[in-house]
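Peer 1: Sequence below, structure please.
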Amino acid sequence: MIKKLLSYVREFKRDSIVTPVYIALEVAMEIAIPLLMGWIIDNGVEKGNMQYVLTVGAVMVVVSVFALTFGVLAGKYAARASSGFARNLRKAMYDKIQSFSFSSIDKFSTAGLVTRLTTDITNVQNAYQMALRMFARPPLMMISALVMSFYLNARLALIFVGAIIFLGLALYFIMTSAHPHFRKVFRKYDDLNASVQENLTGIRAVKAYVREGYETNKFYKASKSIYDNFIKAEKIIIFNSPIMQFTMNASILLLSWLGAKLIVASSMSTGELMSFFTYTTNILMSLMMLSMVLLMTIIARSSADRIVEVLDEKSDLSNCDKPIYEVRDGSISFSDVNFSYSKKVDNLILKNINIEIKSGETIGIIGGTGSGKTTLVQLIPRLYDITQGSIKVGGIDVREYDIETLRNEVSMVLQKNVLFSGTIKENLRWGNKDATDEELIAACKQAQADEFIQNFPEKYDTYIEQGGTNVSGGQKQRLCIARALLKKPKILILDDSTSAVDTKTDALIRKAFKESIPDTTKIVIAQRISSVQEADKIIVLNDGKIDGIGTHEELLNSNDIYTEVYESQVKGADSDGER
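Peer 2: A predicted model of the protein is given here:
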């Protein structure tokens, strides 16, 4: 895991290497200061040699300035290295997510991926910066201070060896005990982000149904769950401070007692004991810093695990060894197709689907909620891969195409229409980034969007708010249809994409399709019979199976589900007319 994460340091390796070098130089300067202080006391103060005191004192000032300079440089390069590391890691994760299939995104959830891209990467960034500075500094300081302590008095230095062993065991226990709780915390962060995302996305519905209290309570529960898990982890971590204090105080007491005896016995000078106490502080402070780094590493380790999970995820959709880069036409063939989101044949969403669609045909799909309509059309551009059977486009199995090539020839207007922040032109050019203004207008006219766009003060330069909140549902649908048309695809799929427009506009859109894109295969999922009754073929789905295929007249005479839907809508229209 660590090796994989460190591979994203890349161009910031130099900064990462330079930081410990400056830390080592800073430590060397700081280690020299207590020794110089001891010389001043023994050779200057006690002997009354003021010239010696001034000379060595000046050297101490110079050493201190160097220590400060090296410390500042270490901080600068550590910050640059950690920020660059986080940038590379975030980009790698984002690029990886772009390659995910829908099933991979479902596995992690949108909120979970957002948490990993933000909170988890920030945790790893902070840990990396601290590691560059603190993982280098405390060990170097501790080892240098230990060496100098053994140089001054080997017997007294053994106290530090015992303190290090004791603290090492205590920190190991704390780390292993707290880590599982932090893993739970970050999983709960996913739930919290999901609650916030859902609330903000559906804020209009929340206010319309006066559900602010319910949403607040749901958020409180998710937040409290994080709090509870953090408390469990912190209850373990808090032992770090008293253990450190006990070790430091015990070491100082032992040094004071034994050091005083050595001075009385003339085995040690006062200056040496003063230097020893300074090294004692250096060693114990190094241990304190090291414990803080290790505790932060516990938190970062949980985040690192979650980041690597995303980086290691392999999409179940990929190109074959020799993909095909050209789609001949818009013909579609489903042969004995079964599909399950879980890839288990005992939990099929679509069962034994057999359909033949000629290029340029218009196909209508009717069915109840959960019948598999959306799932069926998502298999054509390989948003999911089938579980069994085969799907051919242009006479070739979709799995043999380059995925990007296939999807460029299959234009989908999704059930949930999505517009992005930007002008209408910018949104439309998602379909074709090189489209001219004339092409944009032509596509909007086909989608019956040009008329309302012309009524905006800024026309095609009108700014669309995030999620398209400043246009109506019907306007949003027509913009999405126009965007799809700009791709000039061989297959156009409308997944209930005219549900928010009136029947007259719906009829005009269908008429424009017939006249403007006769060679494009059109698949229309709809709830209204009027949206599909002129189709060349209508497919009736029920519980993931084909219940009937035929023209409008054929299905009225042969299919009970289609007849029932038609009669309910005709009677509903008649009753509306009577009123």
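
Peer 1: alpha carbons only for contacts and neighbour counts from here, please
Peer 2: OK.

Peer 1: so who does Tyr128 touch?
Peer 2: With contacts defined as Cα atoms under 8 Å, 6 or more residues apart in numbering, Tyr128 is in contact with Ser82.

Peer 1: hang on, it is in a helix, isn't it?
Peer 2: Yes: per DSSP: H, G, I helix; E, B strand; the rest coil, Tyr128 lies within a helix segment.

Peer 1: next up, for comparison:
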Amino acid sequence: MLKLLRMLKPYRVSVSLVLVFVFIQSLSELFLPTLMSDIVDKGVVGGDTPYIWRIGGFMLLVALGGAACSVGASFLSAKAAGGFGKDLRRKVFGHVEQFSLHEFDKIGTASLITRTTNDITQVQQVLTMMMRVMVMAPMMCFGGIIMALYKDATLSLIIIAIVPILAIVIYSIVSRGVPLFKVMQTKIDKLNLVLRENLTGIRVIRSFNRISQEQSRFNKANYDLTDTSIKVNRIMASLMPIMMLVLNFASIAIVWFGGLRIDGGHMAVGDLMAFIQYAWQIMFALIFASMMFVMIPRASASAVRINEVLDMKPDIKDPALSSLASTNGGSVVFEDVSFHYPGAEMAALSGISFTADSGKITAIIGGTGSGKSTLINLIPRFYDVTSGQIRIGGVDNRELTQHQLRAKIGLVPQKSVLFTGTIAENIRYGKEEASDEEVHHAAAVAQASEFVNEMKEGFDSIIAQGGTNVSGGQKQRLSIARALVRKPDIYLFDDSFSALDFKTDAKLRQALRSETGDAAVLIVAQRVSTVMDADQIIVLDDGKVAAIGNHRELMQSSELYREIVTSQLSEEEIA
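Peer 2: Alright, predicted model coming up:
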């Protein structure tokens, strides 16, 4: 928690003013009972009406001053805490953006969302209260004790006896509740995970009639969170009634013994009234403190989770010195590359060596789980190789900054991803400054112009969240256009033609030939028809290179490739 509070530095002026305002407010509230005591003892008892008006007016001014300070403190504390929350969210988001896929896999998307939203909100809310209470509570408590001692030292023994009892109550209750707050945040993660999977997979859930099972799964996570919340809130809810019970018994004792002291002539009526108010101020200060003890444990659990994200160092780091100047074109060379997924026993790729030259199309084909997508993900450094090297233009891709490396690459992922916005904005995601002519040309090459022009708003048509208002094939073509408008040195197509019909697939590949003439093109595909015309075909089997060559060569030399071809094409098509 203290580590995160360093981010309040830009708001130190606001925080300082809050502390000053709260200090003045506390002084005014401590001063008011004494003024009231004087009105009763000197004005009312003595029948001095002008004195009552004079001191009463002064009390009004003190009260107004305290109220103004309270408003100012509330405004500035909310402003500082809001700014802190904004900066922390930006910092967490920026840090998460630097994560490799390994860090995303380790924490989980649902947990990252919870930590960036719910956890930061918890810390922000506590901070708003803390800026006021951390000054007011001790000021009112110790100030009230001093003023009570000033009014009557003997009667103050009641307060001195009550304070340790309240402290023990607070400690015993909070110590039981603190561990449960961390558990509760973890269960919020679980609930978010179930909800996210349910919403993103709604089509699959409905098609397999799994709605009741998913409801049961959600209810289980929901009830689990509810049970923990009820348990921790039941513990914390007992704090206030116990404290109020102690406070009321304290008030009875003060009135009882105070009345005896007045009867004995040791205390004035006004002083007893002021003493009662000071006693309540002390008790309410402890109540405020107890509220902080309720909120701080949960915020502390949230702060730990936020710090876990901020302290996590990305596996993939930029080199101190970039070698961009020495790169030569966009050729991609794998030199004895092996890769293990973190925690996996078996290697996903072993001993991969090949060269994808500029101006040539290199296709990668193989069975499910053979490592095709993994191989593609190593080129832009979504993961780093376990051993060996990947050279881009003659330079190890780890010697380039991630920005420099990825600026040379146009990736079309296996699962097409579109963003909320217009079609033109989605295509310009590949090149922000692309002209309308470049956008239209990229769409034409990607065979997307026809369906885009048929839409009412054309390239200004809105894409819904997740691209739900376009088909799978249309999403793929727009994703391809997004990569084409970038005009990179290297194109990576990760099974990017799977949703296209054969006619569109053939037209697209023909158009790509002229468009990507100077670039290295790597195509991962399941269809033999997509890879047949490639300059080089790499056959993967169980994470290893089974064969390399063009279609004609592989038909003669690779039994595995022949099996793949004969499983998809007729004898006439093969011939």
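
Peer 1: In the stretch 1-150 of the first structure, mark out all the strands, start to finish.
Peer 2: With DSSP state E, counting those that start in this stretch as the criterion, the stretch 1-150 of the first structure has no strands.

Peer 1: which stretches of it form helices?
Peer 2: 2-6, 13-39, 50-98, 102-108, 110-115, 121-130, 137-152 (DSSP state H, counting those that start in this stretch).

Peer 1: Figure out which of the ones you listed is closest to Tyr279 of the first structure.
Peer 2: Tyr279 of the first structure lies closest to helix 137-152 among the helices of the stretch 1-150 of the first structure, at 5.4 Å (Cα to Cα).

Peer 1: Pick the most buried one from the helices of the stretch 1-150 of the first structure.
Peer 2: helix 121-130 (a mean of 22; mean count of other Cα atoms under 10 Å).

Peer 1: Helices of the stretch 201-350 of the first structure, start to end?
Peer 2: Under DSSP H, counting those that start in this stretch, the stretch 201-350 of the first structure gives helices at 203-208, 212-237, 240-264, 270-312.

Peer 1: for the ones you listed, which one ends up most surrounded?
Peer 2: helix 270-312 comes out most buried of those by mean count of other Cα under 10 Å, with a mean of 21.

Peer 1: Counting by contacts, list what it packs against.
Peer 2: helix 2-6, helix 13-39, helix 50-98, helix 121-130, helix 137-152, helix 154-201, helix 240-264 (3 or more Cα pairs under 8 Å, 6 or more residues apart in numbering; DSSP states H and E).

Peer 1: Format the ones you listed as JSON lines; extra columns: distance to Ile403 of the first structure.
Peer 2: JSON lines is the format used below for those (distance: least, Cα to Cα, whole Å):
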{"stretch": "helix 2-6", "distance to Ile403 of the first structure": "28"}
{"stretch": "helix 13-39", "distance to Ile403 of the first structure": "36"}
{"stretch": "helix 50-98", "distance to Ile403 of the first structure": "13"}
{"stretch": "helix 121-130", "distance to Ile403 of the first structure": "30"}
{"stretch": "helix 137-152", "distance to Ile403 of the first structure": "50"}
{"stretch": "helix 154-201", "distance to Ile403 of the first structure": "30"}
{"stretch": "helix 240-264", "distance to Ile403 of the first structure": "53"}
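
Peer 1: out of these, nearest to Gly572 of the first structure?
Peer 2: It's helix 154-201; of those, that one is closest to Gly572 of the first structure (Cα to Cα) at 32.8 Å.

Peer 1: got the angle between the closest one and helix 240-264?
Peer 2: Counting by axes from the mean of the first three to the mean of the last three Cα atoms, to 10 degrees, helix 154-201 of the first structure lies at 160 degrees to helix 240-264.

Peer 1: quick one: helix 154-201 of the first structure to chain centroid distance?
Peer 2: Relative to its parent chain, helix 154-201 of the first structure has a centroid offset of 23 Å by Cα atoms, centre = their mean, to the nearest Å.

Peer 1: Have a look at how far, on average, that helix is from the second structure.
Peer 2: Mean deviation of helix 154-201 of the first structure relative to the second structure after superposition (mean Cα distance after the TM-score superposition for the first structure): 2.1 Å.

Peer 1: Which residue is the nearest non-sequential neighbour of whichever residue in the first structure pairs up with Lys91 of the second structure?
Peer 2: Under the alignment by TM-score structural alignment, Lys91 of the second structure pairs with Ala92 in the first structure. Nearest-residue entry for Ala92 of the first structure: Leu311, 7.6 Å, with adjacent residues in sequence omitted and distances by Cα to Cα, 6 or more residues apart in numbering.

Peer 1: And the host helix or strand of Ile480 of the second structure, what does it pack against?
Peer 2: Assigned by DSSP states H and E, Ile480 of the second structure falls within helix 472-484. Contacts defined by 3+ Cα pairs under 8 Å, 6+ apart place helix 472-484 of the second structure against strand 409-412, helix 423-427, helix 436-445.
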